[in-house]
Structure formats: structure tokens, C-alpha cells
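sharing a model prediction with you, sequence too.
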Amino acid sequence: MTSTSPTIWLIGGTQESAELANAIAHRQVPCLVTVTTDAARSLYPTTPTLQVRVGALHREQAETLLRTYHIGCILDASHPFAVEISTLAIALAQHYHLPYLRYERPVLASPSFVQTLNSPLHLISWQALLTDNYLAGQRVLLTIGYKNLALFHAWHDRACLFARILPSTVALEAALQAGFTSDRLIALRPPYTAALERALWQQWQITKVVTKASGSAGGEDIKYQIAAELGVQLIVIDRPAIAYPCQTSDFQTALSFCDTLGTAYPPTPS
């Protein structure tokens, strides 16, 4: 992508961002997608108007990106728990007077059938979970991503912990460093069917499952279903509270936002 025209910065890494990228590519609008892993790169189309950058971004790198790719607006479709990149993008948008929109999958409400059985326990943070005895003496499945497994290192002698991680070297190394043995790990790439979810919980005789409020795209709805069927306590860590200046869960609204491309270009700092 060599055009010097204003470019959309699409913060990706989710299935929703891949759908947006395909729609933007179809419009032949210059777009830069940023993701943190090589595995995520395969989600996006290969077109002359779309480029994918892999790797974490810090403030200086992101500011260089704004200049290098002539960024005209920011469409943030990162994971609901990707606090750092969203916070950085908001700060940059405000500093450089760039249009910013947060596109986020809807929050999943507990299904009505769950309310009559064992309602999920919603907690606001990892600290709220780990400073109480919710997990003590339980057989616990963690479906929380590899980055948070280290928080549970001290719990291996208080509960029987299992973890589902992505099939990557980074995830496996993080899990092992967090004290998980190979017989307590399973590496799978989503999506997970209800049948697979049920079989895994039964195989490990799980009594509690810890997950994040990632919505249907993260398999949260299936976990509600299987927890109700098997009588397993589901513990859901709610999404971080981020003050997004502008937010939507509507796909067409997100695409319409891309029409603002260039209205604040070139960016000028406050």
C-alpha cells in the first residue's frame, strides 16, 4: 500500500474486525490493520488497498504509524479486554484530532433459562475473583487467554486448575510458567462447538469455569448453555470500564464512519 491518501487505522484481532476489513477492502479504501500475533494475520484479505501490521504498539510506534500511513481516522475493533491499545488509540485520537469509533460486539445477557437454574457469577475484576474463596477446593477450567494465567500461579495448591489456551508457542510457554502441567492444558483454536465444550468439562470433571465477558463471538453463550446443563458454576469477569468517546455495535454504522476518512487529515497535535 503505497498511496499517500488518508488511511483508515483498523485495530483488529477479532472476527468482527476481519468482517469490517473485508467490507472496507471491497470499497477499495486504504486501510491499515494492526494485530498482535502472526496467527491473526490470516483473518484478513490480501488486497492492494489493505495492509496488516503485526506486533504490539507503544505510544512512539503508534505516532510513527500515524505519520507513515497517513492515518485519517481510527476504527477500534479490538477485543473487549484489549485495554492498552484502546486507551492508546483514544489518547492519540484526542491529541491529533482524529475521528475515532469503537466497534464492539454486544454484551451478552444471561439467557432466560439460566436464571432459573444456576445463575452465573459476574465479577468486576480478577482481583475480586482471587481475593475470595470462589475457587478453593474446586476443579476449575480457565478459558481466559494465556496472558492472565500467571495471576493463578499461587492457586495451584488451593484448587485443581485446568486451562484452555490457543495452540501457539507463546501461549504454551506462558501456561507452563504459570505452573500448569501438560495434563492440565488443552490447546485449541476457536470456535468451540457445544459438543466439544461439554465433552471437555465432563472429561476433566469440572465444577467451575472462569471466562471473560467476550460475547457470542468468544463462545460465552455456549458456556452459559453447558454450565446450565451440567450444573457447573460459571464465573464471568465483566468487561473493563473504558470511557470510549464514541461507540457502536452496529456494523453499518461502523462502515459509515469510514466515510469520515480524511475529514481531519492531516492530523495536527493539540
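Cool, the structure landed.

hey, let's count contacts and neighbours off CA atoms from now on
OK.

does P106 touch A217 like I think?
No: using C-alpha atoms under 8 Å, P106 makes no contact with A217, being 9.5 Å away.

do a quick rundown of the strands in the stretch 51-200 of the chain.
Using DSSP state E, counting those that start in this stretch, the strands of the stretch 51-200 of the chain run over 71-76, 100-103, 121-123, 139-143, 160-165, 185-187.

what about the first one, distance to the chain center?
It stands for strand 71-76. 19 Å (C-alpha atoms, centre = their mean, to the nearest Å).

how near is the spatially most central residue of the chain to E229?
Nearest to the geometric centre of the chain sits H79, at 2.5 Å (C-alpha atoms, centre = their mean). Going from H79 to E229 by C-alpha to C-alpha, to the nearest Å gives 28 Å.

ok, and here's another one to check against it:
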Amino acid sequence: VAEMTKLLHGASICVDATHPYATEATRTICEACETTGVEYHRLLRTESELPKNSIVFETAAEAAEYLESTAGNILLTTGAKELPAFKNLDIKRIFPRVLPTLDGIRACEALDIPHRNIIAMQGPFSLDLNRVILEQFNIQWLVTKDGGAVGGFMEKAKACAYCGARLIVLRRPRENGETVESILERCRKLL
């Protein structure tokens, strides 16, 4: 909060355009705006239309519990912070796609995920790259969040359809916010 408060010094408006699942970051930004008196606006990403055969869960823990009774390799694209929820699964089945950072690799190592299973890359990823990853690692299950178009959600969903993998989606946290158009209008008024 202190760092965000310092960053907001002298600002008139703050647009929180963080990932829809970055609830901790949003709380921090809100608190810093309240402390500084800076006007806060939450930019909402448009939710994706989920394919009909998607399996939807509220939490990563629920998805992991479901996957315990399945067979086949699992591509986790939910981020390093969600990895501990999958600790009870057979680690040989887990292929986490994480950011290529020390924190991302360490999160995988904390679960004893073999290095050969770690896919450390920065997205978003094209349909073709998603498809190739699914094929290369013989993935039957892809677990993701609905990051919208910016997060490459449809490319993952289409790759699953193409390869016959099942799509598991972690439901977005409920939030209030505004469209790009309404936030841009507010910014124009400030100028």
C-alpha cells in the first residue's frame, strides 16, 4: 500500500486495469486511493463466452478435487499462486505454464514438479502455440481463468476443441466497475 500510495502522489485519477483475478492488487490500489484521495475507477474486462462443454469451478481447490478422479495430463494456466491447490494430484500429470521468473519456477519446485513439466513462458499465446503445447505434452485437461480477449482465453478454448482436451475454467470473482468508454469519458472531462 505504501508503494502504491507513493506512486499515486500528484495523480487526479487512478484506473485499476489489473487482471480480473488480481483481487489482492485491487484491494491495495483501492486502499492507496482512499489514503491519497485519488479518484478510483475499476476497468472491467469483458467476460468471455464459455464453450458449452466447459467445466466451471469457483476455486482452484474445487478444480483440483475434481481432477483427482480423472486421468490424463493437465495443463495449468492459472498462474503460480494457484499451484498449491493442485498439490494432491500426481505431479507427473501436472504441466504448469508459469511466467519465466524465479518465483514461478520456485512455486513449481515447491510442489516437486519435474523441470521437464514446467512450461515457463510469457503470454498471451496464439491458438497455434496453445495447440502445439497441448499436443506436445499430451494434455487432456486445461485449467484456466477467464482473462478475456487480452488474456488469450479464446485461443486456449479453441485449442482445447481442436485437440480434444477438456476445458476447466475458474469463475471470475464478482466485481463492480466500468467500461473503457466510460473511463475514457471521465479522463476527457479531467483534461
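All right, it came through fine. The shown structure was predicted, so the numbers you read here are calculated from the model rather than taken from an experiment.

and the equivalent of the residue nearest to the centre of the first structure over in the second structure, what does it touch?
H79 of the first structure maps onto H19 in the second structure, with residues paired by TM-score structural alignment. Each residue near H19 of the second structure by C-alpha atoms under 8 Å, 6 or more residues apart in numbering is listed here: G147.

repeat for S214 of the first structure
H79, P80, F81, R105, V107, L108, E220, R239.

same thing but 10 Å
S214 of the first structure makes contact with 79-81, 104-108, 144, 220-221, 236-239, according to C-alpha atoms under 10 Å, 6 or more residues apart in numbering.

which of these fall within helices?
Secondary structure from DSSP state H places E220, D221 of the contacts of S214 of the first structure in helices.

buried only: go through the contacts of S214 of the first structure for me.
With burial judged by 16 or more other C-alpha atoms under 10 Å, the buried subset of the contacts of S214 of the first structure is H79, P80, F81, E104, R105, I144, E220, D221, V236, I237, D238, R239.

so can I have a markdown table of those residues showing distance to H58 of the first structure?
A markdown table is the format used below for those (distance: C-alpha to C-alpha, whole Å):
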| residue | distance to H58 of the first structure |
| --- | --- |
| H79 | 17 |
| P80 | 19 |
| F81 | 17 |
| E104 | 22 |
| R105 | 25 |
| I144 | 24 |
| E220 | 30 |
| D221 | 34 |
| V236 | 29 |
| I237 | 26 |
| D238 | 25 |
| R239 | 22 |
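
now Q205 of the first structure. Nearest residue, chain neighbours left out?
R139 (7.0 Å; C-alpha to C-alpha, 6 or more residues apart in numbering).

pretty sure D16 of the second structure is touching I29, no?
Yes: under the criterion of C-alpha atoms under 10 Å, D16 of the second structure makes contact with I29 at 7.3 Å.

looking at these two now, which is surrounded by more residues?
With neighbours defined as other C-alpha atoms under 10 Å, D16 of the second structure and I29 compare such that I29 has more, 23 against 16.

that one matches what in the first structure?
Mapped onto the first structure by TM-score structural alignment, I29 of the second structure lines up with A89.

same check, this time on L127 of the second structure
Per TM-score structural alignment, L127 of the second structure is aligned with A194.

need the contact list for that match.
A194 of the first structure neighbours (C-alpha under 10 Å, 6+ apart): L200, G219, D221, I222, K223, Q225, I226.

now the helices: where do they sit in the second structure?
So, for the second structure - with DSSP H - the helices run 2-8, 23-36, 60-67, 102-110, 127-136, 153-163, 180-190.

what's the mean deviation for the fifth one versus the first structure?
Per the superposition on the first structure, helix 127-136 of the second structure and its aligned residues are separated by 1.1 Å on average (mean C-alpha distance after the TM-score superposition for the first structure).

how far off helix 153-163 does that helix point, in degrees?
Interaxial angle, helix 127-136 of the second structure versus helix 153-163 (axes from the mean of the first three to the mean of the last three C-alpha atoms, to 10 degrees): 50 degrees.

go on, the second one?
Here the directions of helix 23-36 of the second structure and helix 153-163 differ by 180 degrees (the same axes, to 10 degrees).

and helix 23-36 of the second structure, what does it pack against?
helix 2-8, strand 13-16, strand 39-42 (3 or more C-alpha pairs under 10 Å, 6 or more residues apart in numbering; DSSP states H and E).

in the first structure, what range does the last one match?
Residue correspondence for strand 39-42 of the second structure in the first structure, counting by TM-score structural alignment: residues 99-102.

pull the residues that contact the matching stretch.
So stretch 99-102 of the first structure is contacted by 9-11, 72-78, 86, 89-90, 92-94, 244-249, 253-254, 257-258, 260-265, 267 (C-alpha under 10 Å, 6+ apart).

filter those to the buried ones?
9-11, 72-78, 86, 89-90, 92-93, 247, 254, 257-258, 260-262, 264-265, 267.

matching residues in the second structure for stretch 147-155 of the first structure?
The aligned range for stretch 147-155 of the first structure is 81-89, by TM-score structural alignment.

and the counterpart of R116 of the second structure in the first structure, how many residues sit next to it?
With TM-score structural alignment defining the correspondence, R116 of the second structure maps onto D183 in the first structure. Close neighbours of D183 of the first structure, defined as other C-alpha under 10 Å, add up to 8.
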